[in-house]
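1. heads up, no residue letters with this:
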């Protein structure tokens, strides 16, 4: 199994019924890595530079570009406990992280397909970048269903 020292040793954990009380982005019933993914919105009145400084004060890493948005990481003893996906106010309503989670909350069949995919990939020893890459097609499919439902153009990549 590929190792990634930034992630906890445990790959997937069962759904925790307390997650929705802590994070509105939680998807009820979905197995997950023990690292919370959060969608974070920068207020329209704030620049990314100001936000970077605030994340540092709050204990998050300096944000880095990850394609169409920025990400920051919360570490505990050098291990990721949180990933913050940062979006501007203009990006917020179309943010793929939010569209994906919302669709899975509203469509249990796709949520269960995603759970099976994740379990299968970990069972085959995929993790880190390989695990993420192997999920990309499914994620794009679901994001495009959500985008089409909202009258937004489809994405060709994530």
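-> Noted; the coordinates are in hand. Note that the structure is a prediction, hence the values are computed from the model and not measured.
2. Going by C-alpha atoms from here, please, whenever you check contacts or count neighbours.
-> Will do.
3. Tell me where this protein has helices.
-> Ranges of helices within the chain are 19-22, 48-57, 96-106, 108-123, 128-149, based on DSSP state H.
4. angle of the last one against helix 108-123?
-> With axes from the mean of the first three to the mean of the last three C-alpha atoms, to 10 degrees as the criterion, the two stretches helix 128-149 and helix 108-123 enclose an angle of 170 degrees.
5. Next one for the comparison:
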């Protein structure tokens, strides 16, 4: 999957998905690159939701809505995927309410929304890496240094210590 130029529909798709899923969670937000107007992205609507306990997630209700569980190596997180008839993909990351305020995905999104110069730096890097490497591990690794820098800045602005952006 390659990155696409910013699409005005992404915000509405994220908002609609959040509205549909909201009754199942304590909180839910559109995160990731498609949540940042003006940022090129893989055409995937990333959502992050919180629950008190991961064992309480209503997987049956999610499956009814088209979300399928996917195994992940990410600790303290459940991951679900959905693909619509028009090939719109959704990734749902479910985390605990305890970790919600300090989730890097949310902090980075908020930083990019309020720092257009950083958004533009990130956009340029994404385009450059996609042109050079195409999708895959080299593209992802190439973004790591800048994502870490921007996430560290977002965390520092909230008085939070830096943490690695990629979960072990």
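-> Sure thing, it's come through. Small disclaimer: the values here were computed from a predicted structure and weren't measured.
6. Using TSV, please lay out the helices of structure 1 together with mean neighbour count and distance to residue 156 of structure 1.
-> Formatted as TSV, the helices of structure 1 follow (neighbours: other C-alpha atoms under 10 Å; distance: least, C-alpha to C-alpha, whole Å):
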stretch	mean neighbour count	distance to residue 156 of structure 1
helix 19-22	11	31
helix 48-57	14	26
helix 96-106	19	12
helix 108-123	16	20
helix 128-149	16	8
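7. Rebuild these as a markdown table, extending it with distance to residue 11 of structure 1.
-> Below are these laid out as a markdown table (distance: least, C-alpha to C-alpha, whole Å):
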| stretch | distance to residue 11 of structure 1 |
| --- | --- |
| helix 19-22 | 17 |
| helix 48-57 | 26 |
| helix 96-106 | 19 |
| helix 108-123 | 7 |
| helix 128-149 | 10 |
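8. Can you tell me what residue 6 of structure 2 aligns to in structure 1?
-> Taking TM-score structural alignment, residue 6 of structure 2 has residue 15 as its aligned residue in structure 1.
9. Contact partners for the residue lying closest to its match once chain neighbours are set aside?
-> In space, and not counting its chain neighbours, residue 15 of structure 1 is closest to residue 31: 5.0 Å by C-alpha to C-alpha, 6 or more residues apart in numbering. With contact set as C-alpha atoms under 8 Å, 6 or more residues apart in numbering, residue 31 of structure 1 has these partners: 12, 13, 14, 15, 115.
10. Please list only the buried members of those.
-> Burial by neighbour count, judged by 16 or more other C-alpha atoms under 10 Å, picks out 12, 15, 115 from the contacts of residue 31 of structure 1.
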